[in-house]
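> Following is a predicted model, sequence given first.
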Amino acid sequence: MLLRTIEPNEVERSLNDGNNLNIIDVRENDEVAQGMIPTAKHIPLGEISDRINELDRDKEYVMVCRSGKRSEKACAILASHNINVINMTGGMLSWKGKTTIK
């Protein structure tokens, strides 16, 4: 399976242009408490398999973690369930845009 990727600056530009991206942050609770992309939904990697029913197979999801590795794993899990996913390379370590505390 070839994993599709997107750069953090592309995600930021798309959000700034008013596009509605479906972003899922798969980091742990203590990590997202330090800030996450404002429109992101939080589903920790360990819960992804149990929460697939929360995702719409007609949408595309941008997966985000700290560095890009856990989100890559999440992409593989979701893609195996026919969910359309794209991995944000570099994760939040490479994110320069706004963050919010949820």
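On my side now, so go ahead. Computed from a predicted model, the values in this text were never measured in an experiment.
> use CA for all of it now, contacts and neighbours both
Will do.
> helix, strand or coil for the residue most central in space within the chain?
A centroid search over the chain (Cα atoms, centre = their mean) returns residue 63, at 2.2 Å, as the residue closest to the centre. Recorded secondary structure, residue 63: strand (DSSP: H, G, I helix; E, B strand; the rest coil).
> what's the spacing between the nearest residue to residue 49 once chain neighbours are set aside and residue 63?
Setting aside the residues directly before and after it, residue 49 is nearest to residue 77 in space (Cα to Cα, 6 or more residues apart in numbering), at 7.2 Å. Taken as Cα to Cα, to the nearest Å, the spacing of residue 77 relative to residue 63 amounts to 11 Å.
> related to what we said a few turns ago, surely the residue nearest to the centre of the chain and residue 27 touch.
No. With contact taken as Cα atoms under 8 Å, residue 63 and residue 27 are classed as non-touching, separated by 10.0 Å.
> Check for me that residue 50 belongs to a strand.
No. The assignment for residue 50, made by three-state DSSP, is helix rather than a strand.
> another one to put next to it:
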Amino acid sequence: MEKTTMSTLKEIVNNSATSIIDVRTVMEFQSGHVAGAINIPLDEVQSRLEEFKKLPKPIIVYCRSGARSGMAMSILKQSGINEVYNGGGLADMQFMLN
């Protein structure tokens, strides 16, 4: 499996067709998030797979540190959604968007 480089990830994040999903809790999302991000908390990812399948690809998932988004990415890939990337934490995403 090929590793996504930071520059490649930055291009994906800045692509207007990319769906950006924040997998933090609703409360965390409300305290600040990436512009245009959709909040689908990690504990809802499995039950909202059909919603993910309908989203424009690629999909970037992020959280606070990258751990929950890593879990979300695994769930999505196991469900056949392959064009999904772990954007890491909120600070990482904000850095890549600049």
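That came in fine, so what should we check first? These numbers come from a predicted model, not from an experiment.
> thinking again about what came up before, just give me the neighbour total for whatever residue of structure 2 lines up with the residue nearest to residue 49 of structure 1.
Alignment note (TM-score structural alignment): residue 77 of structure 1 maps to residue 75 of structure 2. Using other Cα atoms under 10 Å, the number of residues around residue 75 of structure 2 comes to 16.
> pretty sure residue 75 of structure 2 contacts residue 44?
No. Counting by Cα under 8 Å, residue 75 of structure 2 sits too far from residue 44 to count as a contact (10.9 Å).
> What segments of structure 2 are strands?
Using DSSP state E, the strands found in structure 2 span residues 19-22, 38-39, 59-63, 84-89.
> if you compare those strands, which one is most tucked away?
Per-stretch averages of neighbours, counted by mean count of other Cα atoms under 10 Å, single out strand 59-63 among the strands of structure 2, with a mean of 28.
> Could you identify the longest helix within structure 1?
Secondary structure of structure 1 per DSSP state H: the longest helix is helix 69-79.
> Now that one on structure 2. Mean distance?
Once fitted to structure 2, helix 69-79 of structure 1 is off its aligned match by 0.3 Å on average (mean Cα distance after the TM-score superposition for structure 1).
> Report the buried residues of that helix.
Of the residues in helix 69-79 of structure 1, 69, 70, 71, 72, 74, 75, 76, 77, 78 count as buried by neighbour count, 16 or more other Cα atoms under 10 Å.
> Look up how far residue 22 of structure 2 lies from the residue lying closest to residue 91 of structure 2 once chain neighbours are set aside.
Sequence neighbours aside, residue 64 is the residue nearest to residue 91 of structure 2 in space, at 7.8 Å (criterion: Cα to Cα, 6+ apart). Residue 64 of structure 2 is 9 Å from residue 22 of structure 2, where distance means Cα to Cα.
> Residue 30 of structure 2 and residue 39 of structure 2, how far apart?
When distance is defined by Cα to Cα, residue 30 of structure 2 is 9 Å away from residue 39 of structure 2.
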